[in-house]
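What shape does this take:
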Amino acid sequence: MNATTFDETQALKALTALAQAQRLRAFKALVVAGPEGLTPGTLAQQLDSAPSALSFHLKELAHSGLADIEQRGRNLIYRANFAQMKGLLAYMTMHCCQGESCEVTDSTASCSDC
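All right, here's what the predicted structure looks like:
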C-alpha cells in the first residue's frame, strides 16, 4: 500500500486507533518486536497492562489495519503491519514541502519550508 492507494478514510481509521495512549504504546511495542510479533500476554507484561484491557486495544489496532493477527497453536501473535504504517506515513507526507520532494532525516525535512 502506498500514498496513492491510501485514502482519507484509512488514514482517519489508523490515526484514530493511535490517538489513545495504550494503543500507541502497544503499536510501538509491536514495531520494536518486528516480524516475530508478540503474544497478548507478553505485550501485557511489557506494558504493565491488564490482559483484558489490552485485548480490546489490540483488536482496535487490527481493525485499523495497523496490526495483523496470526493464530499459532493456542496463541495469537500480533505484529505491526509495516506496509500499512508506511502507507499512513506516505499519505501524511504526500503534500509535504508545498509539493516539492523532501526527505525527512532526524525528524526534520530537508526543504527550508517544512
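
use CA for all of it now, contacts and neighbours both
Noted.

where's residue 83 relative to residue 68, distance?
Here residue 83 is placed at a distance of 11 Å from residue 68 (CA to CA, to the nearest Å).

The two: who's more crowded?
Just comparing residue 83 and residue 68: by other CA atoms under 10 Å the higher neighbour count belongs to residue 68, 19 against 13.

tell me which element the more buried one is part of?
Using DSSP states H and E, residue 68 maps to strand 67-72.

List the buried residues for that strand?
67, 68, 69 (16 or more other CA atoms under 10 Å).

for stretch 94-103, same thing?
Those would be 94, 96, 97, 102, for stretch 94-103 by 16+ other CA under 10 Å.

and this one, so I can compare the two:
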Amino acid sequence: MENQDAVSALGALAQEDRLAAFRLLMTCGGEGMPSGEIAEHLDVSPTRMSFHLTTLERAGFLATRKEGRRVLYAVNQARMRALLSFLIDDCCGKNPAICGFSNTD
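Below is the predicted model:
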C-alpha cells in the first residue's frame, strides 16, 4: 500500500456513520448484512446509509453479494489487513511484534 492509497482508505473511514457501519459489519464476519438492517441498527436513514456503504465499497473496504433479492455487505478483510499492516509497518524499529502487533501481509 502506498501513502495516497492509505490516505484514501482512511478518508473513507473518517465519517461517523461509515465508521459505525464498518465496525458493525466487522462483527458479522463473512456473513454480511443488508443495507436496510445496517441502517436500522444504526438509526440512520436507508438512503443515507446506502450512500455511506457505496463510499466504503469504492474504497475497497466492503464486498457485496446477492442473496435472492437482497444485497449483503461484508468487510473486505484483506483490505483492512493491508491498511493495518501499512500503518504498523515501521512500528518499533520495523519489529511490530514488540508492540504486540504481528504483520501478516
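
follow-up on the earlier one: identify, from the buried residues of strand 67-72 of the first structure, the entry nearest to residue 76 of the first structure.
residue 69 (6.4 Å; CA to CA).

Identify the residue nearest the closest one in space, chain neighbours excluded?
Of all residues not flanking residue 69 of the first structure in the chain, residue 78 sits nearest, at 4.7 Å (CA to CA, 6 or more residues apart in numbering).

what's near enough to touch the aligned partner of residue 39 of the first structure in the second structure?
With TM-score structural alignment as the criterion, residue 39 of the first structure lines up with residue 34 in the second structure. Residues in contact with residue 34 of the second structure (CA atoms under 8 Å, 6 or more residues apart in numbering) are 70, 71, 72, 73.

quick one, what contacts the residue nearest the centre of the second structure?
The geometric centre of the second structure, computed from its C-alpha atoms, lies nearest to residue 61 (CA atoms, centre = their mean), at 3.9 Å. Residues near residue 61 of the second structure by CA under 8 Å, 6+ apart: 9, 75, 76, 77, 79, 80.

Can you name the next helix or strand after the strand or helix carrying the fifth one?
If I follow you right, that is residue 79 of the second structure. Element membership for residue 79 of the second structure, per DSSP H and E: helix 77-88. Using DSSP H and E, the helix or strand that directly follows helix 77-88 of the second structure along the chain is helix 91-94.

Can you give the contact residues for that next one?
98, 99.

next one: that helix to chain centre, how far?
25 Å (CA atoms, centre = their mean, to the nearest Å).

and if you look at stretch 60-78 of the first structure?
13 Å.

Find me the equivalent region of it in the second structure.
Under TM-score structural alignment, the match for stretch 60-78 of the first structure is residues 55-73.

End to end on that stretch, go ahead and measure it.
Using CA to CA, the two ends of stretch 55-73 of the second structure sit 12 Å apart.

Return the distance of the residue in the second structure sticking out farthest from the centre relative to residue 99 of the second structure.
Computed with CA atoms, centre = their mean, the residue of the second structure farthest from its C-alpha average is residue 93, at 27.3 Å. Relative to residue 99 of the second structure, residue 93 of the second structure is positioned 10 Å away (CA to CA).

do the same with residue 38 of the second structure
34 Å.
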